[in-house]
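**Student:** the sequence isn't on hand, but the structure is:
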């Protein structure tokens, strides 16, 4: 045998288990009930490639593969403990669902009577339960009666309302309300995509009733008011209340014989006024002030699934529901089920976090701080998701070394803390109390890893 042949025979890569042999392992055969064949083959290839690069001995391939399969789920999304103190955290999926909503999601994941009357055996209206739950949650009294419609998100609600009510006409809106929403989407661009033309009035910080009155003309197709939820302007400011806009719309109808729809986007989905959020607009107040249709997101202060909620005068809502675009924007059965359960079920995690007792938060933080050997400091949480910008939520946090943050993020469970002022702050406001033990274990494990890394570098 030549030296080259001898070297090839001694190559440890030749001992790497074959793909067919690994896929035939009982554990992988059993895993095919929850993971696809393509995913399993990908895991096999990944472990084999690590062995070929010398990162793993050939004899360790099988054990490494079995560990990877056991820990792998069919989704790449990982549950995270939100320790930032931000209640509606967009990067973490906004509102965590209530137990009732989670149960409804599971129940509706199979065949359900979403568009079927089981008594008659005939097709029925979609989303009847969610609609009735919305009407039950909103005590507003409006001319002609109240109705509701659900679409797939808040932006869709605005697009449907402006398209169906304004068409290619002119919408009058204050310059101070032309906001940019998440991921760089700008309100003017969103509305322009519907074909409507924006007529901007007033200035960034001050808009008056006379500005709207002077802009209303024969080309006007509606009045639009948007809550600038992502920011707050203080100081020399003024805005026109919905009651004044209603009066202008009514005056136009008396003069010209046609109405001007008043479209209001309140943003965060607060149904009734909340003393804890005194400046946050709510759906009921907007409707009673004269809005024809009010829109909000379901996954913010309401604490439900991503959805666009439209409430308004029955005639207006029915007009939206008949528009062809409503079909393209409709919510699926899972959203409808979770939304109904959010409204009909018990307190949501969002509500509980917003109204958490600061004394109890401090007790929990002190218990974690004692276990971690770290101090507890005052910490202000935030509503998040564009809701109540600038409103502090008094609470407490455990102050840990800043270097702990990346270790917590990739740990098990994953924990997202707040990095601020050279420290890693762990705020328990949004962490379910039932998860306090898991959080403490995650912090302990991260501290051990940080300590080991410091010793390894001579720190």
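**Tutor:** It's in. Bear in mind that the values here come from a model prediction, so they are computed numbers and not experimental data. Numbering: from 1, shown residues only.
**Student:** from here on, just use CA atoms for contacts and neighbour counts.
**Tutor:** OK.
**Student:** who's in contact with the residue sitting nearest the centre point of the chain?
**Tutor:** Nearest to the mean C-alpha position of the chain, by CA atoms, centre = their mean, lies residue 94 at 2.7 Å. Taking CA atoms under 8 Å, 6 or more residues apart in numbering, we find residue 94 in contact with 87, 88, 299, 300, 385.
**Student:** can you count the residues close to the first one?
**Tutor:** So the one you mean is residue 87. By other CA atoms under 10 Å, 31 other residues sit near residue 87.
**Student:** again with the third one
**Tutor:** Residue 299 is flanked by 26 other residues according to other CA under 10 Å.
**Student:** so who does it touch?
**Tutor:** Taking CA under 8 Å, 6+ apart as the criterion, residue 299 is in contact with 94, 95, 269, 305, 306, 307.
**Student:** hmm, the third one is touching residue 305, no?
**Tutor:** This means residue 269. No. Contact criterion CA atoms under 8 Å: residue 269 and residue 305 do not qualify, at 11.5 Å.
**Student:** secondary structure and distance to residue 255 added to the contacts of residue 94, as CSV?
**Tutor:** CSV is the format used below for the contacts of residue 94 (DSSP: H, G, I helix; E, B strand; the rest coil; distance: CA to CA, whole Å):
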residue, secondary structure, distance to residue 255
87, coil, 47
88, coil, 45
299, coil, 41
300, coil, 40
385, coil, 41
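**Student:** identify, from these, the entry nearest to residue 446.
**Tutor:** residue 87 (23.9 Å; CA to CA).
**Student:** what residues does the closest residue to the closest one other than its chain neighbours make contact with?
**Tutor:** Nearest residue to residue 87 in three dimensions, chain neighbours excluded: residue 383, at 5.1 Å (CA to CA, 6 or more residues apart in numbering). When contacts are counted by CA under 8 Å, 6+ apart, residue 383 touches 86, 87, 88, 354, 389, 391, 392, 393.
**Student:** what's around the closest residue to the first one other than its chain neighbours, how many residues?
**Tutor:** Spatially, and ignoring its direct neighbours in sequence, residue 86 is nearest to residue 382 (4.7 Å; CA to CA, 6+ apart). By the measure other CA under 10 Å, the count of residues near residue 382 is 22.
**Student:** the closest residue to residue 114 other than its chain neighbours: neighbour count?
**Tutor:** The shortest distance from residue 114 to any non-neighbouring residue, by CA to CA, 6+ apart, is to residue 126 (5.8 Å). Residue 126 is flanked by 17 other residues according to other CA under 10 Å.
**Student:** mind listing the strands for the stretch 251-400 of the chain?
**Tutor:** Secondary structure of the stretch 251-400 of the chain (DSSP state E, counting those that start in this stretch): strands located at 262-267, 293-297, 308-313, 376-381, 393-401.
**Student:** then this one, side by side with the first:
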């Protein structure tokens, strides 16, 4: 008996050109690119061919398989309780900064004076906003991260010369990245002073020679040394260097612009300059609350020297970073500051409301007290009172792998979703993500 050719399952597989011509699929190709959509089509065809998917569901399956954007990065709900989480991209941008990035993504007047039609100063508005926020600074410069700022300073002032630094400030900041290795790579010769736990003012002044290019203070932001210790602060060191011609550079790290009442021990740019630092360096994507950037503020002559360095051209930021930086400064309070200033009573109310919603959905959920942290190398010992929604520990992995990834943290046999690292506007998305995972899982 001859087999019926129409019964061959391969004949039921929708053709590639047919699927690509479907209006919704074609629209997706215009947004995401034809090759990415074609890959999704081929995956769905394989499923139809194997009998895993009915042919009539092919279009819906293609659309469901497509990412939200042509890039691979996924939006993640940060429920870790770490406000500035390096693995999750550090500071989330404010809505104002996101709008500014979108506006700057096309052709812009980043280096054009529209009034004269001539070349204009790059990033002038962002630098002006930065100087307004830190009035102790005479001038400012922005490069692509704080390590770049440090490399630029060391190259300009200390290549072939000595850089004086306390031994206790030769830090490793993560992923094996060590400050002394960066500094020596620029051609600077390190003149280490003091011991691991103690350094005195006399150690610095005794190290000064005609070959000294700069004195560097590095805030050991990701660890604390306790016990028999001594450090020399900027306010003590600056007068001792006055008249020597040796610039005092302070790497304050976390990007706090001014003192914050919750973080009395965290250095800030304004205070460091007011205390006598000639230059201060910081990150833009930590407590500053903006995009990844290295901020350099201080004396106008020193900043100008950095700006004229050939290396600066390799380290300068693009138009979208300048746009986000300015909007962070001029716009409303960025998310990191909102999280830092969150009211513990409001956090409790949010946690109880979320837990009740999840219980209504049939889940084992309860609101509990928790402890949040600044993160990003800032205030390493400081704990922020917070509240979390507690779920069974088995939820941790499915939540990370869900359609809207959620990253919490494990505490014993429970998964905690800490609300201090989320804004109130994200609570609905968090509840929906948990319920969606529970529905799939059960």
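**Tutor:** Looks like it arrived, so ask away. Please read these numbers as outputs of a predicted model, since none were measured by experiment.
**Student:** identify the farthest-apart pair in the contacts of residue 299 of structure 1.
**Tutor:** Greatest spacing in those, by CA to CA: 94 and 269 (12.7 Å).
**Student:** what touches both of the two?
**Tutor:** Between them, residue 94 of structure 1 and residue 269 share these contacting residues under CA under 8 Å, 6+ apart: 299, 300.
**Student:** which two among the contacts of residue 94 of structure 1 are spaced furthest apart?
**Tutor:** With CA to CA as the measure, no two of the contacts of residue 94 of structure 1 lie farther apart than 87 and 299, at 11.3 Å.
**Student:** give me the common contacts of those two.
**Tutor:** Contact criterion CA under 8 Å, 6+ apart; residues shared by residue 87 of structure 1 and residue 299: 94, 95.
**Student:** which position in structure 1 pairs with residue 278 of structure 2?
**Tutor:** Alignment note (TM-score structural alignment): residue 278 of structure 2 maps to residue 292 of structure 1.
**Student:** who's in contact with its match?
**Tutor:** Neighbours of residue 292 of structure 1 in contact, by CA under 8 Å, 6+ apart: 261, 262, 263, 264, 312, 313, 316.
**Student:** make it 7 Å
**Tutor:** Neighbour list for residue 292 of structure 1: 261, 262, 263, 312, 313, 316 [criterion: CA atoms under 7 Å, 6 or more residues apart in numbering].
**Student:** taking the residues you listed, please make a PyMOL selection of just the buried ones.
**Tutor:** To isolate the buried ones among the contacts of residue 292 of structure 1 in PyMOL, judged by 16 or more other CA atoms under 10 Å, type:
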select buried, resi 261+262+263+312+313+316
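**Student:** of the contacts of residue 292 of structure 1, which are still contacts in structure 2?
**Tutor:** Compared against structure 2 with both residues aligned by TM-score structural alignment, their matches' CA atoms under 7 Å, those retain 261, 262, 263, 312, 313.
**Student:** chain neighbours aside, what residue packs nearest to the last one?
**Tutor:** Of all residues beyond its chain neighbours, the one nearest residue 313 of structure 1 is residue 146 (5.0 Å), with distances taken as CA to CA, 6+ apart.
**Student:** any idea how far the one you found lies from residue 165 of structure 1?
**Tutor:** Residue 146 of structure 1 sits at a distance of 17 Å from residue 165 of structure 1 (criterion: CA to CA, to the nearest Å).
**Student:** got it, and residue 233 of structure 1?
**Tutor:** According to CA to CA, residue 233 of structure 1 stands 30 Å off from residue 165 of structure 1.
**Student:** between those two, which has more neighbouring residues?
**Tutor:** More crowded of residue 233 of structure 1 and residue 165, by other CA under 10 Å: residue 165, with 22 against 12.
**Student:** the more buried one matches what in structure 2?
**Tutor:** Per TM-score structural alignment, residue 165 of structure 1 is aligned with residue 157.
**Student:** how close does that match sit to residue 178 of structure 2?
**Tutor:** Shown here: residue 157 of structure 2 relative to residue 178 of structure 2, a distance of 20 Å by CA to CA.
**Student:** swap in residue 135 of structure 2?
**Tutor:** Residue 135 of structure 2 is 31 Å from residue 178 of structure 2, by CA to CA.
**Student:** residue 407 of structure 2 too?
**Tutor:** 28 Å.
**Student:** out of the strands of the stretch 251-400 of structure 1, nearest to residue 56 of structure 1?
**Tutor:** Judged by CA to CA, the one of these that comes nearest to residue 56 of structure 1 is strand 393-401, at 32.6 Å.
**Student:** what's the first helix or strand after that closest one?
**Tutor:** Downstream of strand 393-401 of structure 1, the first helix or strand assigned by DSSP states H and E is helix 404-409.
**Student:** in structure 2, which residues correspond to that next one?
**Tutor:** So helix 404-409 of structure 1 sits over residues 395-400 in structure 2, by TM-score structural alignment.
**Student:** hang on, the earlier thing: quick check, nearest of the kept ones among the contacts of residue 292 of structure 1 to residue 28 of structure 1?
**Tutor:** Using CA to CA, those come closest to residue 28 of structure 1 at residue 312, 54.2 Å.
**Student:** returning to that earlier point: quick one: the match of residue 165 of structure 1 and residue 213 touch, right?
**Tutor:** Yes. Judged on CA atoms under 7 Å, residue 157 of structure 2 makes contact with residue 213 at a distance of 5.2 Å.
**Student:** equivalent range in structure 2 for stretch 343-363 of structure 1?
**Tutor:** Stretch 343-363 of structure 1 maps onto residues 329-349 of structure 2, going by TM-score structural alignment.
**Student:** report the set of residues contacting both of residue 269 and residue 305 of structure 1.
**Tutor:** Overlap of the contact sets of residue 269 of structure 1 and residue 305 (by CA under 7 Å, 6+ apart) consists of residue 298.
**Student:** sorry, back to before: tell me, how many residues neighbour the residue nearest to residue 313 of structure 1?
**Tutor:** For residue 146 of structure 1, using other CA under 10 Å, the count is 21.
**Student:** quick one: the helices in the stretch 301-442 of structure 2?
**Tutor:** Under the criterion DSSP state H, counting those that start in this stretch, helices of the stretch 301-442 of structure 2 are mapped to 310-315, 319-330, 335-340, 344-360, 396-400, 427-441.
**Student:** which one of those helices lies closest to residue 232 of structure 2?
**Tutor:** Using CA to CA, the nearest of the helices of the stretch 301-442 of structure 2 to residue 232 of structure 2 is helix 335-340, at 28.7 Å.
**Student:** superpose on structure 1 and give me the mean offset of that closest one.
**Tutor:** For helix 335-340 of structure 2, the mean deviation from structure 1 after alignment is 0.5 Å (mean CA distance after the TM-score superposition for structure 1).
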